[in-house]
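J.: Any chance you could fold what I've pasted below:
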Amino acid sequence: MKLIIGDKNYSSWSMRPWLLLKHFGIPFDEVLIPLNEANTKAAITEHAPSGKVPCLVADDGSSVWDSLAICETLAECFPQHAMWPRDPVVRAQARSVSAEMHSGFGDLRSNMWMNIRASFPGKGAAPGALADVARIDALWRDCLERHGGPFLFGEFGIADAMYAPVVMRFNTWQPALSKASAAYAQRVTAQPAVHAWIDDALRETHRVSVYDTCA
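T.: Next up, the predicted model:
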């Protein structure tokens, strides 16, 4: 399999399926296409009909794009790994919180974008972004209380991979978090697959100026 991704420093969508593949030890080849360049869309479209990353290309040449769709496909293809919780009721909750991340939190995305190399403490604090932070904090606390941690549904899975880029945002922008959510963010950051992604991001030399500055 091949996973087509963008810059690890910036591409929150790419991070999610990459983490699952790495965490569960599933072999794949990585194809990284720098973002915001003149040929970026054309290069991605060679693999992904959407022209967006990420995209998973199977051995037979078929493609799956969109991070959540890729995660669902991986869960189906590798059922020996509990990417979703085994219990159907808990699995439904995990799907719900993952879909909420996938489709929501637009103000957070706009005001606190992912830039792992940057540090913007206290900035990006628009009212809508702070409301999104509060909702995420409450969601994390609820999952941790219900399922006992150390991750949202016990062991690291799709739901945690979906929120890992949010953890990267929180590390950069440093909004106020509850004690439980801050501890969860630290655990996610310390996960070997997440740590590997961060290390790669810090070594990247390609820069996208619009994401490297904050007024």
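J.: Please count neighbours and contacts with C-alpha atoms only from this point.
T.: Fine.
J.: Could you check which helix or strand contains Leu3?
T.: Secondary structure from DSSP states H and E places Leu3 in strand 2-5.
J.: From the chain's centroid, how far away is that strand?
T.: Centroid displacement of strand 2-5 relative to its chain, using CA atoms, centre = their mean, to the nearest Å, is 14 Å.
J.: Check which element follows the lengthiest helix in the chain along the chain.
T.: With secondary structure taken from DSSP state H, the chain has its longest helix at helix 127-147. Downstream of helix 127-147, the next assigned helix or strand under DSSP H and E is helix 158-173.
J.: Check which helices and strands that next one is in contact with.
T.: Contacts defined by 3 or more CA pairs under 8 Å, 6 or more residues apart in numbering; DSSP states H and E place helix 158-173 against helix 12-23, helix 88-103, helix 179-190.
J.: To Tyr163, which of these lies closest?
T.: Tyr163 sits nearest to helix 88-103 of all these, at 7.1 Å, using CA to CA.
J.: buried ones in that closest one?
T.: For helix 88-103, the neighbour count (16 or more other CA atoms under 10 Å) marks 90, 93-95, 97-98, 101-102 as buried.
J.: here's the other one to compare against:
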Amino acid sequence: MNRPTLYIGNKNYSSWSFRPWMALTGAGVDFEEILIPFDYPGGNPDIKAISPTGRVPLLQHGGLRIWESLAIIEYAAELYPDAGLLPADRADRALARSVSMEMLSSFRALRNACPMNIRRPRGKIALPEGIEADIGRIEAIWRDLLQKSGGPFLFGAFSGVDAMFAPVVNRFDVYDLVSQDDTLAYMKTMKAHPAWRKWEEAARAEPWIVAEVEV
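T.: Just a heads-up that it's a prediction; the model follows:
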């Protein structure tokens, strides 16, 4: 099988890149990583040269190009069915897809107010309207799934669903947004995962500083 290539952006900032990278890395998928930094005001032309949307992440597999985080994770789950990227049970897979899509399409207040930033010093900010509702809904999703599965990850073992929520873990942490014990315990589990630690180490070593925008 040809080894896929995952194109990503800056590890410190790119929440969309973080998701498929952590999913594939956490599942033990062998892939090549190519990082194209966001270092041009109008967007890096190297990204536009490989991605039809002009954005990353993008997975190249042979002549096939797959963009968008969740589409990449879904494709990898089909390509590597034993990697555990999706739950084995059909009902659990349906639920996994539901909460992953909700993460993909919702929580705009949280995204806008709290961009992912691995290097950000931990500290509170003034919370704009809507962000508390976003936080509460995410905590409810986590609590429900952890109670059903028994943890330590959302569906028991690490899966692509945990990777979909990985940037939220960073946001909750560095902006000091949550205090519930079960939420903090799940965040601790995520931050201890070897894939998270590898990404974080690389993010902290990056030289680039860009405006805090959702990327």
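J.: Can you give me the TM-score here?
T.: TM-score of the superposed chains, computed with TM-score structural alignment, normalised by the length of structure 1, equals 0.93; 210 aligned residues with a CA RMSD of 1.4 Å.
J.: Reformat the helices and strands packed on helix 158-173 of structure 1 as JSON lines; add distance to Ala58 of structure 1.
T.: Output for those, formatted as JSON lines (distance: least, CA to CA, whole Å):
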{"stretch": "helix 12-23", "distance to Ala58 of structure 1": "13"}
{"stretch": "helix 88-103", "distance to Ala58 of structure 1": "23"}
{"stretch": "helix 179-190", "distance to Ala58 of structure 1": "28"}
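J.: out of those helices, which comes closest to Asp60 of structure 1?
T.: helix 12-23 (18.3 Å).
J.: In structure 2, which residues correspond to the helix or strand just after the closest one?
T.: Moving toward the C-terminus from helix 12-23 of structure 1, the first helix or strand encountered (DSSP H and E) is strand 29-32. On structure 2, the counterpart of strand 29-32 of structure 1 by TM-score structural alignment is residues 32-35.
J.: what sits up against that stretch?
T.: Under the criterion CA atoms under 8 Å, 6 or more residues apart in numbering, residues 3-10 lie in contact with stretch 32-35 of structure 2.
J.: Apply 10 Å and report the result again.
T.: Identification of contacts with stretch 32-35 of structure 2 by CA atoms under 10 Å, 6 or more residues apart in numbering yields 3-11, 17, 21, 47, 56-60.
J.: before we move on, back to that, which elements pack onto the strand holding Leu3 of structure 1?
T.: Secondary-structure packing of strand 2-5 of structure 1 (3 or more CA pairs under 10 Å, 6 or more residues apart in numbering; DSSP states H and E): helix 12-23, strand 29-32, strand 55-57, strand 63-65.
J.: Check the mean deviation of the second one from structure 2.
T.: Here strand 29-32 of structure 1 is compared with structure 2 after superposition; its mean distance to the aligned residues, by mean CA distance after the TM-score superposition for structure 1, is 1.1 Å.
J.: List the buried residues for that strand?
T.: So, applying 16+ other CA under 10 Å, buried residues of strand 29-32 of structure 1: 31-32.
J.: measure the residue of structure 1 positioned farthest from its centre to Asp142 of structure 1 for me?
T.: Within structure 1, Asp60 marks the point farthest from the mean C-alpha position, 26.3 Å out by CA atoms, centre = their mean. Plainly put, Asp60 of structure 1 is 41 Å away from Asp142 of structure 1 if you go by CA to CA, to the nearest Å.
J.: How about Gly124 of structure 1?
T.: In this view, Gly124 of structure 1 and Asp142 of structure 1 are 25 Å apart by CA to CA.
J.: quick one, which of these two is more surrounded?
T.: For Gly124 of structure 1 and Asp142, the more surrounded residue by other CA atoms under 10 Å is Gly124, and the numbers stand at 22 against 15.
J.: The more buried one: what's its closest spatial neighbour, skipping adjacent residues?
T.: Using CA to CA, 6 or more residues apart in numbering and skipping residues adjacent in sequence, the residue nearest Gly124 of structure 1 is Asn111, 4.9 Å away.
J.: In contact with that neighbour, which residues are there?
T.: Taking CA under 10 Å, 6+ apart, one finds 123-130, 169, 173, 214 in contact with Asn111 of structure 1.
J.: Can you lay out those as a markdown table showing distance to Asn36 of structure 1?
T.: As requested, these are exported to a markdown table (distance: CA to CA, whole Å):
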| residue | distance to Asn36 of structure 1 |
| --- | --- |
| Lys123 | 23 |
| Gly124 | 22 |
| Ala125 | 25 |
| Ala126 | 25 |
| Pro127 | 28 |
| Gly128 | 26 |
| Ala129 | 24 |
| Leu130 | 28 |
| Arg169 | 20 |
| Trp173 | 22 |
| Cys214 | 18 |
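J.: between those, which is closest to Val194 of structure 1?
T.: For these, the nearest to Val194 of structure 1 is Arg169 (13.3 Å; CA to CA).
J.: State the distance from the counterpart of that closest one in structure 2 to Asp82 of structure 2.
T.: By TM-score structural alignment, Arg169 of structure 1 lines up with Arg171 in structure 2. Arg171 of structure 2 is 31 Å from Asp82 of structure 2, where distance means CA to CA.
J.: swap in Gln147 of structure 2?
T.: For Gln147 of structure 2 relative to Asp82 of structure 2 (CA to CA), the value is 25 Å.
J.: Compare those two and say which is more crowded by neighbours.
T.: Legend: neighbour count by other CA under 10 Å for Gln147 of structure 2 and Asp82, higher for Gln147 (14 against 11).
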